[in-house]
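[1] kindly generate the corresponding structure for this input.
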Amino acid sequence: MTGQRSIAVVVVAAGRGERATANGDPSPKQYRKLQGKPVLQRTIEAFLAQPEVDWVVPVIHSGHAALYGALKLEGGDRLLPPVTGGANRQASVLAGLTSLSPRRPDFVLIHDAARPLVSPEVISDVVDALASSDAALPVVPVTDTIKRSADGRTVAATEDRNTLFAAQTPQGFRFPQILSAHLRAGRVPREFTDDAAIAEWAGLTVALTPGSTRNIKITHSEDFARAERLLGGEKSMETRVGSGFDVHAFEAGNSVWLGGVEIAHTHKLKGHSDADVALHALTDAIYGALGEGDIGKHFPPSDPQWKDAASSIFLKHAADLVADRGGRIVNIDLTIVCEAPRIGPHVETMKAAIAGVCGITSGRVAIKATTSEELGFTGRREGIVAMATASVELPRED
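    So this is what the prediction gives:
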């Protein structure tokens, strides 16, 4: 490999990560869980697992210190304290490189945090190429036919795809050269899309190394599903279904909590927590799919700390258990039975609230409301019933 040469890695994680999270988990994409582990943690661990890597420095957003601090990382002296990023990727990379100046590594790899599936082979090939090149860039051949257009409406030319390659990270460089190039690039009125482009602009020779189709960049929500499938290929998955049922009576009050939404009403629901009968049924459904008992096991009503607690706490605990076991919630189906209040006007808001807590898109949440035709205690407007089903995909245990 590299003999006595020192190697540092800059993991760029300073973006807001909003495009991948708008309809599901509100966390920035680099902190969302991928089969039970945050994306950024997976990425950092991929480099810490490489014995030839001496240091890893994460570059994070100024508002993400608490999110980064919650990661369960064990890197010892090899994992350096995070550095605050800049206004764009180029500025963030420069911040990472500058922080490494006192250590002056021989080589530096620059990697996007949003590529958590990078393989040891891709990393090693980049490092090996630096023995004879100024820089190294992992690529995959372009297989689609590429058209060029000046106006976005008509084709001007067809490119020769045999000469085209899609760039990936980590991109490798000799540290003094790329630091110097970045410092000079920061003084010109041009924003470079990656570090290899800065190296090219600076006149450095950039060697191509084999990338991998698994080394995907998570940009949009659907990329999480693709990454889950790629990780799932390493283990057999199975689908489990759980059901939940809950009843709460009315008592004096002026609003009810249903599906994570407060609805004005002539009464409120009676319970130790906020008595959100819908979220209670749903929480039990997820626990059922996991074989984890019911809500009372995890949050006993005898425990005073749960007095008037938001039921979204219980639902999030159930959803986190799914993620911690390397699984995902496939879909949720919830039925609410009551004569009043009217549920229909609040369904979309409920779906968004539930999806946000569970880290899924609202399209995976179904909510139906019905009455009992004035029969029984619900017909007499004495309370509300909720029934839920949850489908969960988990790694097979046997």
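[2] use CA for all of it now, contacts and neighbours both
    OK.
[3] now name the helix or strand holding residue 196.
    helix 195-201 (DSSP states H and E).
[4] buried ones in that helix?
    By neighbour count with 16 or more other CA atoms under 10 Å, helix 195-201 contains the buried residues 195, 196, 198, 199.
[5] wait, which of those is closest to residue 66?
    Nearest to residue 66 among these is residue 195, at 28.2 Å by CA to CA.
[6] who are the contact partners of that closest one?
    For residue 195, the contact set (CA atoms under 8 Å, 6 or more residues apart in numbering) comprises 90, 110, 171.
[7] state the distance from it to residue 122.
    Look at residue 195 and residue 122: by CA to CA, to the nearest Å, they are 17 Å apart.
[8] I'd like the structure of this one too, to check against the first:
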Amino acid sequence: MTRPAATQDSPPATGVSAIIVAAGRGTRVGGEIPKQYRDLGGKAVLRHTVEALLACSEIDTVTVVIHPDDHPFYERSIRDLASDPRMHAPVSGGATRQASVLCGLRALAPAAPDIVLVHDAARPFVSAGVVAASIAAVREGADASVSAVPVADTLKRIDMGTGHVTQTIDRTALHAAQTPQAFAFAAIFRAHEAAAAQGLNTLTDDAGVAQWAGMKVAVTLGDPANVKITSAEDLMQAEQQQALRTRNTHWETRVATAYDVHAFEPGDHVMLGGIPVPHDQGLKGHSDADVVLHALTDAVLATLCDGDIGSHFPPSDPQWRGVSSDRFLAFAIGRLRERGGEITHLDTTIVCEHPKIGPHRDRMRERIAEICATAASRVSVKATTSEGLGFTGRSEGIAALATATVRLPEYEQNALEG
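    Model prediction:
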């Protein structure tokens, strides 16, 4: 799973990228600011939506398409999430939703991801299961997939002149489309470019663009709770839904510890806490041997009872040879978020005679916080020597101990264990 650097403009190739369309004005909701930046349970609607997509570990990057005038709203809404390595810089949208999606696709073109998801900013309650189903449909061979729910109400066609019913429509095969909608990136990019070249800008969703271009669109089961906020009434109902979720969520605190060690080998630096620290030796390992990030990864996974770093990234697998260990920790944090959890505190103690850790401590804290998309005030880095005793005392290697404290929704744990 490729994890790009934070907020870069030309990301490297990734498997799955998500575009959140947030450039609309949302005038039907009313108020002085667009609906995607309105408060919903103490967070902006957009913040809920971004967090929902970041909770899906299969998503490698998230790009939000915004109105050019909305940068202050965006910055206030996203805040510390901007440091998540999966978040890319926001992209300015166009005059229509269709044009805005094309802006997002063009921004992703240098990366050429395999799959792209398009999701409405005003659907903050999308679940990881709905997202995963959309991705799976394209991975299994569909050109595109659309989340949808069967229409439950009886449908009537009305004569707009008289107001009389002219037809009762069979709803058996009818579904209401939602987002996310997933696509093979190259195909939907070509379709959007072709539609724009022909001046076609009235299609209301990206599945419509795909159909127009001749792509086959599969349907995956959506979620009635995955509502779109369009009107002031919708926003009120969303507030009630969010309040109910908050009220029904009981949190439990979990604490786990972990330990890792790596021996020295010839080199000119060691990777510790996600940063290179100058030294007259390196650390030996299958990846970059960052003993701090390895211990933190194991501690976070342990809070979930989700194996350890070796079970997810076995050293026997050549794809992990020499890779940056920030990918391991980001994966563990993604697993935590996927289950609705959050970091309360991360603590690590580095045991070595050399190099000196003090001058690099704050940079390590900041980098760990960046990888975990949390505040540096939640990250502690300490160091000690072993007073000349043992392998660390003989300067044969470096050890690290880590403790992760997290909060998990009790209902999520009950579901996992039941």
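[9] quick TM-score on the pair, please.
    The TM-score (TM-score structural alignment, normalised by the length of structure 1) is 0.56; 233 aligned residues with a CA RMSD of 2.0 Å.
[10] ok so, going back, which of the buried residues of helix 195-201 of structure 1 lies closest to residue 182 of structure 1?
    The closest of the buried residues of helix 195-201 of structure 1 to residue 182 of structure 1 turns out to be residue 198 (CA to CA; 6.8 Å).
[11] just checking, the closest one touches residue 185?
    Yes. When contacts are counted by CA atoms under 8 Å, residue 198 of structure 1 is listed as touching residue 185 (6.9 Å).
[12] sorry, back to before: any chance of the contacts of residue 195 of structure 1 in a markdown table, with secondary structure, distance to residue 384 of structure 1 and neighbour count too?
    Shown next, in a markdown table, are the contacts of residue 195 of structure 1 (DSSP: H, G, I helix; E, B strand; the rest coil; distance: CA to CA, whole Å; neighbours: other CA atoms under 10 Å):
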| residue | secondary structure | distance to residue 384 of structure 1 | neighbour count |
| --- | --- | --- | --- |
| 90 | helix | 55 | 20 |
| 110 | strand | 56 | 23 |
| 171 | strand | 58 | 27 |
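[13] can you show me the helices along the stretch 301-418 of structure 2?
    Using DSSP state H, counting those that start in this stretch, the helices found in the stretch 301-418 of structure 2 span residues 309-312, 326-338, 361-372, 390-393, 410-417.
[14] can the ones you listed go into a markdown table with extra columns for mean neighbour count?
    Formatted as a markdown table, the helices of the stretch 301-418 of structure 2 follow (neighbours: other CA atoms under 10 Å):
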| stretch | mean neighbour count |
| --- | --- |
| helix 309-312 | 14 |
| helix 326-338 | 23 |
| helix 361-372 | 21 |
| helix 390-393 | 16 |
| helix 410-417 | 12 |
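[15] quick one, which of these is nearest to residue 283 of structure 2?
    Taking CA to CA, helix 390-393 is the member of the helices of the stretch 301-418 of structure 2 nearest to residue 283 of structure 2, at 12.6 Å.
[16] show me what the closest one is packed against.
    Contacts defined by 3 or more CA pairs under 8 Å, 6 or more residues apart in numbering; DSSP states H and E place helix 390-393 of structure 2 against strand 397-409.
[17] other SSEs contacting the strand it packs on?
    Other elements packing on strand 397-409 of structure 2 under the criterion 3+ CA pairs under 8 Å, 6+ apart are strand 251-266, helix 291-303, strand 342-351, helix 390-393.
[18] one more pass at 6 Å, please.
    Contacts defined by 3 or more CA pairs under 6 Å, 6 or more residues apart in numbering; DSSP states H and E place strand 397-409 of structure 2 against strand 251-266, helix 291-303, strand 342-351.
[19] what segments of structure 1 are helices?
    Per DSSP state H, structure 1 carries helices over the ranges 39-48, 65-69, 89-100, 120-129, 175-185, 195-201, 221-232, 277-290, 295-298, 312-324, 347-358, 376-379.
[20] just name the most buried of the ones you listed.
    Mean neighbour count (mean count of other CA atoms under 10 Å) peaks for helix 277-290 among the helices of structure 1, with a mean of 28.
[21] quick one: end-to-end length of stretch 71-86 of structure 2, please.
    For stretch 71-86 of structure 2, the first and last residues are 19 Å from each other (CA to CA).
[22] how about stretch 103-110 of structure 1, aligned to which bit of structure 2?
    Aligned using TM-score structural alignment, stretch 103-110 of structure 1 spans residues 111-118 in structure 2.
[23] can you list the helices and strands packed on strand 397-409 of structure 2 in a markdown table and add distance to residue 122 of structure 2?
    Formatted as a markdown table, these follow (distance: least, CA to CA, whole Å):
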| stretch | distance to residue 122 of structure 2 |
| --- | --- |
| strand 251-266 | 26 |
| helix 291-303 | 31 |
| strand 342-351 | 23 |
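[24] residue 212 of structure 1 is nearest to which of the helices of structure 1?
    When the helices of structure 1 are compared by CA to CA, helix 120-129 sits nearest residue 212 of structure 1, at 7.1 Å.
[25] that's all I had, so thanks and see you.
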